[in-house]
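>>> Below: sequence and its predicted model.
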Amino acid sequence: MESIMIYVPAILAVLGLLFMWAKRSWVMKQDAGDGKMKEISSHIYEGALAFLNAEYRLLSLFVVGASIALAAIAYVVPTTHYLIIVAFIFGAFFSALAGNMGMKIATQTNVRTTQAARSSLPQALKVSFGGGTVMGLGVAGLAVLGLTVFFILFYQYFMGGEWTNTNQMTVVLETLAGFSLGAESIALFARVGGGIYTKAADVGADLVGKVEAGIPEDDPRNPATIADNVGDNVGDVAGMGADLFGSYVATVLAAMVLGNYIIEDMGGNIVEEGFGGIGPILLPMAIAGAGIIISIIGTMLVKISSNSAKEAEVQKALNIGNWTAIILVAISSYFLVIWMLPKETLTMGFFVGGAEGFEYMNINSIRVFYACLVGIVVGGVISAVTEFYTGLGKKPVLSIVQNSSTGAGTNIIAGLATGMISTFLSVLLFALAIWASYAFAGFYGVALAASAMMATTAMQLAIDAFGPIADNAG
């Protein structure tokens, strides 16, 4: 099993993509409603696709220019290779594909959710969250698949599939960094461009409709409503998908790079520990691969049985799926860390400051798991904090509602104040997570904490994409 572990994350990613395709097929088979519903949905779909096509045409020029720059860098820097250009192009393509795929399923699920809501609330949740599941698994599956496959290819090309030394592995990982750079490049433009369009369309629709014409929000008599709904998809779905794709890849790759430093600190003497001597490098990919299968389990638990269910029950169903995935990632991380890292000690450098620089310490692999656990717990708490500050019926939102009774000015002040306060706990938690994970396992622990936290990206994205789908359905 140890000899084929390098291929396991790719296999798990393929399984996730197969499940995604099956779920997509099921969603597309659902009733899309009458002619008028299909007409409105088609306008949203065409508008979102037109935006992405225009955006990707411009981004293709950026990819060409950046590829030329990377070729010059590869010529000058000895620790990289011209193959970084190939990795960069595929990273950009996969990132754009993830966003495009999510946008398409979101704009095709909204009308099916509307039709399903005519029959029952449980069916509407099943359809809308099914569309979100396609988005989440598509992003996570493509990220893990692309990263793993390119690592295998570069590992075979530069090192013959066998451990030689950390210098050669540095070339492998720096070349692989092109995949992450490509993903992040597309994410930057997609997130910012889609976000600006979203807010412009949303505010424009409100100004024309509610302020000038005096009609309700999302009223079909307001043509800007279509632009508003298009914005939800290109910003909150396509932009968010590309953004998290890039972040996911960069997080896992950072942990792999630091894993190479662990091997270097140990003098490259962990070959006898199995996994071809690269266990610390493979571990982040293994956690990411396990996270895909665990996210599938989590999505299966999101369901309600009553047609008269309140909003709190729907939120409870989402929380059950989310927390189940978080707990299962914690359990799987324990077994993966104990199995894949040296059983006795790892040598890690800890920064002690001043002239002393780094101090090298031997730590047990269980401390690496504690670092992972820190990231997992903080990720779960962040979800709870977000729910508290944004959920209907919660004190922060009710406070904004109460302040709105005296006019737009107090509404804006209360909203801004609540938004600013909501960031405090998140910043504090992340600072605590960085300190604690570093105390347990150095920089490698910090990177693994982030990797473990993002292992449930597929589940988190499914919940995120569910929002715009349900909003458009309304």
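Good, I have the coordinates.
>>> C-alpha from now on. contacts and neighbour counts both.
Noted.
>>> residue ranges of the helices in the stretch 1-150 of the chain, please?
Here the stretch 1-150 of the chain has its helices, by DSSP state H, counting those that start in this stretch, at 8-28, 35-76, 83-117, 121-159.
>>> Need these in CSV (columns: mean neighbour count and distance to Ser185).
Converted to CSV, the helices of the stretch 1-150 of the chain look like this (neighbours: other Cα atoms under 10 Å; distance: least, Cα to Cα, whole Å):
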stretch, mean neighbour count, distance to Ser185
helix 8-28, 19, 23
helix 35-76, 16, 8
helix 83-117, 25, 7
helix 121-159, 24, 14
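>>> For Val374, find the nearest of those helices.
Nearest to Val374 among the helices of the stretch 1-150 of the chain is helix 121-159 (21.7 Å), distances taken as Cα to Cα.
>>> re the thing from before, could you export the helices of the stretch 1-150 of the chain as JSON lines, including distance to Leu448?
Formatted as JSON lines, these follow (distance: least, Cα to Cα, whole Å):
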{"stretch": "helix 8-28", "distance to Leu448": "16"}
{"stretch": "helix 35-76", "distance to Leu448": "28"}
{"stretch": "helix 83-117", "distance to Leu448": "22"}
{"stretch": "helix 121-159", "distance to Leu448": "15"}
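>>> looking at these, which is closest to Tyr444?
Evaluated with Cα to Cα, the helices of the stretch 1-150 of the chain place helix 121-159 nearest to Tyr444, the distance being 18.8 Å.
>>> Mind giving me the packing neighbours of that closest one?
Other elements packing on helix 121-159 under the criterion 3 or more Cα pairs under 8 Å, 6 or more residues apart in numbering; DSSP states H and E are helix 8-28, helix 83-117, helix 166-206, helix 240-265, helix 279-300, helix 457-473.
>>> got the angle between that helix and helix 279-300?
Angle of helix 121-159 versus helix 279-300, following axes from the mean of the first three to the mean of the last three Cα atoms, to 10 degrees, is 160 degrees.
>>> Check it against this one:
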Amino acid sequence: MVGFAILIFLFLGSVEGFSTSSQPCTFDQTKMCKPALATALFSTVSFLLGGITSVVSGFLGMKIATYANARTTLEARKGVGKAFITAFRSGAVMGFLLAANGLLVLFITINLFKLYYGDDWGGLFEAITGYGLGGSSMALFGRVGGGIYTKAADVGADLVGKVERNIPEDDPRNPAVIADNVGDNVGDIAGMGSDLFGSYAESSCAALVVASISSFGINHEMTPMLYPLIVSSVGILVCLITTLFATDFFEIKAVKEIEPALKKQLIISTVLMTLGIAIVSWIALPSSFTIFNFGTQKVVKNW
């Protein structure tokens, strides 16, 4: 991760020859923006923060999954409903933790960087884009590394168990089965968690960059600028409410009731999120604003 951070710093800094003097802004030539060296430095810092947050999300996901597997097995003795609630809540905890960590670190990073950039929103969010890149970079290693590990363990377990010892697949007498399960945990839990975090961070950073070149970015309006983060916050609240429908308001008593319960989750969350986005958009965004595209203005309205 440190090696990638050094490369990012060298590439971004070399764009303007590691200049320490202010440059005309890309979307407004009448204003002066921060030097390229500062953008390279802050982009590197945000890259490291994104990578660290991604690793932490993957690690916490593995810890949650490890405890959840054992507890779900024990609850399954009491019935499918208890097992479903335990498994569902465990997955929800990982999802909330991932989204909350990403949102919290991103919000803190923006406020810290703002102490230096001030009203230079374009430079600020250009530096913030390294956050999403860091998350995706760590997700790559989690996915690929976990996939290679679990496939090697899977093939080894099959060769030894089925071919040489003639025992069934996933038999506890085969030690390689444990390694296969560990690989599944790394690739499917840690890798997936880091991957989801990377996608979440990248989409948020991309939306922030678009906001930075809009008219409310030029006018220094903070609330519309952070509209993508507000939408993410509403999503966390909506998912929290939706989770209660599956675990508290309705009880699962048979296996055939699991799929309808998950469909209800999808429908309820879609309806609530649609209403939430509409309300937030009406409150946070102005009635009309302008997106700047290298001198060409594109007027956008909220209807």
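Good, I have the coordinates. These numbers come from a predicted model, not from an experiment.
>>> Any idea what the TM-score comes out to?
TM-score for the superposed chains, counting by TM-score structural alignment, normalised by the length of structure 2: 0.83, backed by 280 aligned residues with a Cα RMSD of 2.4 Å.
>>> which one of the helices and strands packed on helix 121-159 of structure 1 lies closest to Met420 of structure 1?
Ranking these by their distance to Met420 of structure 1 (criterion: Cα to Cα) puts helix 166-206 first, at 19.0 Å.
>>> next SSE after the closest one?
Toward the C-terminal end, the helix or strand that comes next after helix 166-206 of structure 1 (DSSP states H and E) is helix 224-233.
>>> so how far does that following helix sit from its counterpart in structure 2?
Here the mean offset of helix 224-233 of structure 1 against structure 2 after fitting is 1.3 Å, by mean Cα distance after the TM-score superposition for structure 1.
>>> okay, that helix sits on what stretch of structure 2?
Matched against structure 2 by TM-score structural alignment, helix 224-233 of structure 1 falls on residues 176-185.
>>> ok, residues contacting the matching stretch?
62, 65, 146-147, 149-151, 153-154, 156-157, 170-171 (Cα atoms under 8 Å, 6 or more residues apart in numbering).
>>> Return the member of those nearest to Leu226 of structure 2.
Taking those together and measuring to Leu226 of structure 2 by Cα to Cα, the closest member is Met62, at 31.2 Å.
>>> Could you tell me how far the equivalent of that closest one over in structure 1 is located from Met240 of structure 1?
Matched to structure 1 by TM-score structural alignment, Met62 of structure 2 sits across from Met103. Distance of Met103 of structure 1 to Met240 of structure 1, computed by Cα to Cα, to the nearest Å: 10 Å.
>>> got it, and Ala213 of structure 1?
32 Å.
>>> Which one of these two is surrounded by more residues?
A count of neighbours by other Cα atoms under 10 Å puts Met240 above the other of Ala213 of structure 1 and Met240, at 27 against 12.
>>> Test my guess that that one contacts Gly99.
Yes: with contacts defined as Cα atoms under 8 Å, Met240 of structure 1 counts as touching Gly99 at a distance of 7.4 Å.
>>> so what's Phe125 of structure 2 closest to, chain neighbours aside?
Nearest residue to Phe125 of structure 2 in three dimensions, chain neighbours excluded: Val209, at 5.4 Å (Cα to Cα, 6 or more residues apart in numbering).
>>> Map that neighbour onto structure 1.
In structure 1, the residue paired with Val209 of structure 2 according to TM-score structural alignment is Val257.
>>> and that match, how many neighbours?
Val257 of structure 1 sits with 20 neighbouring residues when counted by other Cα under 10 Å.
>>> That one reaches Leu282, doesn't it?
No: taking contacts as Cα under 8 Å, Val257 of structure 1 lies outside contact range of Leu282: 10.4 Å.
>>> Starting from Tyr444 of structure 1, give me the distance back to the equivalent of Leu272 of structure 2 over in structure 1.
In structure 1, the residue paired with Leu272 of structure 2 is Leu328, using TM-score structural alignment. As for Leu328 of structure 1, its distance to Tyr444 of structure 1 is 22 Å (criterion: Cα to Cα).
>>> likewise Leu176 of structure 1?
Leu176 of structure 1 is 18 Å from Tyr444 of structure 1, by Cα to Cα.
>>> picking up where we left off before, wait, which of the contacts of stretch 176-185 of structure 2 is closest to Leu112 of structure 2?
Of all those, Met62 has the smallest distance to Leu112 of structure 2: 30.3 Å, by Cα to Cα.
>>> What residues does Gly99 of structure 1 make contact with?
Gly99 of structure 1 neighbours (Cα under 8 Å, 6+ apart): Val139, Val237, Ala238, Gly239, Met240, Gly241, Ala242.
>>> go with 6 Å
Ala238, Gly241, Ala242 (Cα atoms under 6 Å, 6 or more residues apart in numbering).
>>> Now render those residues as CSV, adding distance to Val86 of structure 1.
Output for the contacts of Gly99 of structure 1, formatted as CSV (distance: Cα to Cα, whole Å):
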residue, distance to Val86 of structure 1
Ala238, 23
Gly241, 22
Ala242, 19
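>>> Not counting its neighbours along the chain, what's nearest Asp170 of structure 2?
Val177 (5.6 Å).
>>> meant to ask about Pro396 of structure 1, not that
Ranked by Cα to Cα, 6+ apart and with sequence neighbours excluded, the top spatial neighbour of Pro396 of structure 1 is Tyr389, at 5.6 Å.
>>> Can you tell me how far that neighbour is from Gly214 of structure 1?
In terms of Cα to Cα, Tyr389 of structure 1 sits 30 Å off from Gly214 of structure 1.
>>> Between the two, which has more neighbouring residues?
Shown here are Tyr389 of structure 1 and Gly214; by other Cα under 10 Å, Tyr389 has more neighbours (18 against 11).
>>> Map the more buried one across to structure 2 for me.
Aligned partner of Tyr389 of structure 1 by TM-score structural alignment: none.
>>> So which elements touch the host helix or strand of Tyr389 of structure 1?
Here Tyr389 of structure 1, judged by DSSP H and E, is contained in helix 365-390. Counting contacts by 3 or more Cα pairs under 6 Å, 6 or more residues apart in numbering; DSSP states H and E, helix 365-390 of structure 1 is packed against helix 408-453.
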